[in-house]
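# build the 3D model from these lines:
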Amino acid sequence: MPLSEAVRVRRVGTPSPEPARERHVVGPVHLIWQAGAIRHVSIDGIEVLRGIGAVIRDDNWGTHTLCTEADEARPGRDAMEFTYRAGVSTARAGPGESPLALELHARLDDTALDVRLAMTARARFATCRSGLRVLLPLLGVVGSNVEVEHCNGLIETGCFPRHISPGQPFFDIRRLSFTPTPQRAIDVHFDGDVFEMEDQRNWSDASFKIYNRPLALPSPYRIEAGKTVTQRVRLQWRNAAGAAP
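Reported below is the predicted structural model:
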């Protein structure tokens, strides 16, 4: 193995080079776009979201490699538009034969980040989890107050865990509202499936992860051939007093 590949294996666990990172700015918002994933969303220089992206698991909780078909960032007058299309790579699928096709669209303006994902099964697809996952940073979040709206409309108030939580801190999430800085309040809306949260510090990752399909449901499950599954995550920000920024 060439030295450069050996170094990458030690650093990130794979010899494949890391996809290029693109930095984009709209108003007070900075983010990184990297091969269909949005990373390090910062407002006024403070990180409020660690990442949003699609993760496709196989029927044994392994992570499928995505084969990029389109990757585009388009600046506009007041917004950025992002498009990512990919197929799932499997040992049995040749070029153009991916059993699952993904299309992700994102739009960023100075008030919101809107991410939509469509997954279409070209053949019956077995998976333990497929969809959008959201990572929250620890700084400004750990121990802070949070409001959780559940899918039945009920509101729960609580706090993000200060100490590492071995169980899921929150279940059945439709909306999370929290204030990572004294100036900004954040609302994150989830659609398309039932989402819940786990504390990634259990696995030495400095984040809280919000993912679709509750762990209490049976796995693996199947997406039938011809079916399209859609999900949406919308991040909005406002000043802590409740007025628009």
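
# only C-alpha atoms from now on, for both contacts and neighbour counts.
Fine.

# nearest spatial neighbour of Ile52, skipping sequence neighbours?
By the measure of C-alpha to C-alpha, 6 or more residues apart in numbering, the closest residue to Ile52 outside its immediate chain neighbours is Val134, 4.7 Å from it.

# tell me the centre residue of the protein?
For the chain, Ile52 is the residue whose C-alpha lies nearest the centre (C-alpha atoms, centre = their mean; 2.6 Å).

# let's see this one next, to set against the first:
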Amino acid sequence: MTSGNPSAADLKAIFGTDRKPDAETTHRLGSFEVTMANGQITAIHRAGQEIARGLTYLLRDKDWATCPADSDMPHAAGKIDVQGRIDASGIAFSYSLTVEPDGHDALTVRSIGVAKSDFLANRIGLTILHPVPDTVGVPLEIRHLGGGHTQCQFPRHIQPSQPAFDIAALSYPLPDGATLQITFEATNPDGTPVCFEMEDQRNWGDASYKTYIGSLLDPWPFAVKAGAVFKQSIRIAVSPASKVRSKTRTTVHKPRPFRLPELGASIPLGQGPEALLNITHHGAPPAAFVSAYLRSDRIDPDDLQAIKDVAELLSCPLRLELEIHGKPKETVPQVARKIRGCGLNVAQILACPAPYLKSYQPGGDWPDVEPLEVFYARVRDGFPTAAIGGGMLTYFTEINRKWPPTDTIDFIGHAYCPIIHASDDKTILQNAATLPLMADTIAAHARGLPYDLISASLSMRSNPYGAVPVPNPEGRRMAMAQADPREGGAFAGLWMLAIAEKLGQTHARSFCVGALAGPASIYDACAKDGRRPSFDAFAALANLAGADRQTFDAEVARLRTTTYAQAWAALRHLHV
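Here you go, the predicted model:
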């Protein structure tokens, strides 16, 4: 693959699509290097130091999906100008973005957005990302819209709610001892001032904290009328380090002795027959266990039989992930009888009440669900020989907002998807850095309990933040996509290796990546051998269970120079 003009075949082999990654350009503005891609700021550096992991203009629709934008960057001397347009799902919107130096050590980003139609939105405007791990635990000063100040720090353990509210300015030290000052200004269409707010994006699997326009405390979605104008700006300024530098930074994550967790093979909802067909026709991968996803209201005997056959063919214990719909008192015994009736020998199960498949703000209105202690007791009664898990079938966000009672469960788990907020190649690989921080937070809440990452995939298997994951018939790189095209390319294999490398630094007992069927499948019936490139990474990781750092690194190096040589040459500059 030539870096300048890769062929469609090369792109397909690496990314599972012949769509090129967004081209990046770097612009020197004062003392800053501003990297742009697809009309958005993807990074800001100064003196080789990362100042921001992104500074973007986004419109999030009523389901929190990011509306795709088309943009132009007309030539402008000494500054960056962007003209953007959104026309999707009944939303018409245009915006302009200007980035220019304000002296040598300051940079200002200004935006004006104009609604061209009536629509509902959850967020419109500027967002800045503070990079992890550089900012974790760092002292932080907040100036509020009314003029008051708060002294705090970027949280170490991942926060379920916003760590900072009512933000007009932020100030904190950089790794080299300099001070970064960020000032925010914004007005509503009616001219009233708007504050910014911060969330701990690690909660969603992003390697950053995010400061964004508006507040999650305000009602959403909100109605936008055609003609509404949104004005905002962010100013970034750096003050040089003093000659005497104080010690303000602490160790973020102390890695344990490296040990690779055992790897399981996933069967997505309703995909038992397809999984069985794949391993029968195209070869069975090694795996420590099989993990099948079920819904209590969609139990299919043919699906259960196929799941049983897969576990027997792989000579693996069976784990279940189970949505409980309806009243648990009635539903749990009913579904347990159906599962036992098909002869499934369940080694462990993580069940979840259906209302908890959606996400709720920590201080918001939660559904009326029986206490989890009672719920887990029902599950244990239904599956008396199985280990009973607590946690969520969705993502870390949800478990961090509703911790299970640890004295009633045998293990704890959640799923992971790296494209909840952004879907570019670099962000996906960067986001793997959050996994050790998730594990640290899990350990703080559930000391001594085994920890399983029950699912990790590039494609979003469920959407707790909206109706469903976003359909992706054109195979684009998009946030919250139901099917990510990179599952079909070598990218997925390299991503699996990156996930495993981070998990090996934690106390995680097991993990699942990819799947035996569905969007994240390691199989492709159209391929010559029926397998996607990710099959090789999956098989290698399964065989490496319990491996130390030296053994793991040697196998990764082998794969990068053989199976994934072409992809590694194209992507190695993105690995962090």
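
# returning to what we had before: name the SS class of the residue nearest to the centre of the first structure, please.
Assigned with DSSP: H, G, I helix; E, B strand; the rest coil, Ile52 of the first structure falls in the strand class.

# which residue lines up with it in the second structure?
Taking TM-score structural alignment, the alignment pairs Ile52 of the first structure with Leu55 from the second structure.

# now its match: how far from Gln334 of the second structure?
51 Å (C-alpha to C-alpha, to the nearest Å).

# thinking again about what came up before, who are the contact partners of the residue nearest to the centre of the first structure?
Listed by C-alpha atoms under 8 Å, 6 or more residues apart in numbering, the contact set of Ile52 of the first structure reads Ala37, Ile38, Arg39, Leu132, Arg133, Val134, Leu135.

# so which of the residues you listed is the most crowded?
Leu132 (27 neighbours; other C-alpha atoms under 10 Å).

# burial of the residue nearest to it when sequence neighbours are not counted, as a residue count?
Using C-alpha to C-alpha, 6+ apart and skipping the chain neighbours, the partner closest in space to Leu132 of the first structure is Ala54 (4.5 Å). Neighbours of Ala54 of the first structure under the rule other C-alpha under 10 Å: 23.

# and His150 of the first structure, by the same measure?
So His150 of the first structure, with other C-alpha under 10 Å, has 18 neighbours.

# residue in the second structure matching it?
His150 of the first structure maps onto His144 in the second structure when the alignment is built from TM-score structural alignment.

# Thr127 of the second structure contacts Leu59, correct?
No: applying C-alpha atoms under 8 Å, one finds Thr127 of the second structure not in contact with Leu59, separated by 10.4 Å.

# ok, now which ones touch the residue nearest to Gln236 of the first structure when sequence neighbours are not counted?
Distances taken as C-alpha to C-alpha, 6+ apart place Ala112 nearest to Gln236 of the first structure, at 4.4 Å, with adjacent residues excluded. Contact analysis of Ala112 of the first structure by C-alpha under 8 Å, 6+ apart lists Arg234, Leu235, Gln236, Trp237.

# out of those, who's the most crowded?
Trp237 (23 neighbours).

# what range in the first structure does whichever strand in the second structure runs longest sit on?
Looking across the second structure with DSSP state E, the single longest strand is strand 119-131. Using TM-score structural alignment, strand 119-131 of the second structure lines up with residues 125-137 of the first structure.

# secondary structure element for the closest residue to His105 of the first structure other than its chain neighbours?
Once flanking residues are discounted, His105 of the first structure sits nearest to Thr83: 4.7 Å by C-alpha to C-alpha, 6+ apart. Element membership for Thr83 of the first structure (DSSP states H and E) is strand 80-89.

# give me the contact list for that strand.
In contact with strand 80-89 of the first structure (C-alpha under 8 Å, 6+ apart) are residues 26, 35-36, 56, 64-75, 98-109.

# picking up where we left off before, how much space separates the residue nearest to Ile52 of the first structure from Ala241 of the first structure?
Distance from Val134 of the first structure to Ala241 of the first structure, by C-alpha to C-alpha: 25 Å.

# what of Pro75 of the first structure?
Pro75 of the first structure sits 31 Å away from Ala241 of the first structure, going by C-alpha to C-alpha.

# the two - which one has more neighbours?
The neighbour comparison of Pro75 of the first structure against Ala241 (other C-alpha under 10 Å) goes to Pro75, with 15 against 11.

# what sits closest to that one if chain neighbours are left out?
What sits nearest to Pro75 of the first structure in space, not counting adjacent residues and going by C-alpha to C-alpha, 6+ apart, is Glu81, at 6.4 Å.

# the equivalent of that neighbour over in the second structure: neighbour count?
Matched to the second structure by TM-score structural alignment, Glu81 of the first structure sits across from Lys79. Per other C-alpha under 10 Å, the neighbour tally for Lys79 of the second structure reads 16.

# mind giving me the packing neighbours of the helix or strand containing Phe535 of the second structure?
If you go by DSSP H and E, Phe535 of the second structure is part of helix 534-543. Here helix 534-543 of the second structure touches strand 262-267, helix 490-503, going by 3 or more C-alpha pairs under 8 Å, 6 or more residues apart in numbering; DSSP states H and E.

# what's the shortest one aligned against in the first structure?
Under TM-score structural alignment, strand 262-267 of the second structure corresponds to no residues of the first structure.

# the helix or strand that that strand is followed by packs against which elements?
Sequence order places helix 272-282 as the next helix or strand after strand 262-267 of the second structure, per DSSP H and E. Under the contact criterion of 3+ C-alpha pairs under 8 Å, 6+ apart, helix 272-282 of the second structure touches helix 301-313.

# can you tell me what sits against whatever helix or strand comes next after the helix it packs on?
Going down the chain from helix 301-313 of the second structure, the next helix or strand is strand 318-324, by DSSP H and E. The contact list for strand 318-324 of the second structure, computed with C-alpha under 8 Å, 6+ apart, reads 289-297, 308, 311, 331-332, 344-354, 393.

# Glu22 of the first structure: neighbour count?
13.

# also the one 4 residues further on?
For Val26 of the first structure, the count of nearby residues is 18 (other C-alpha under 10 Å).
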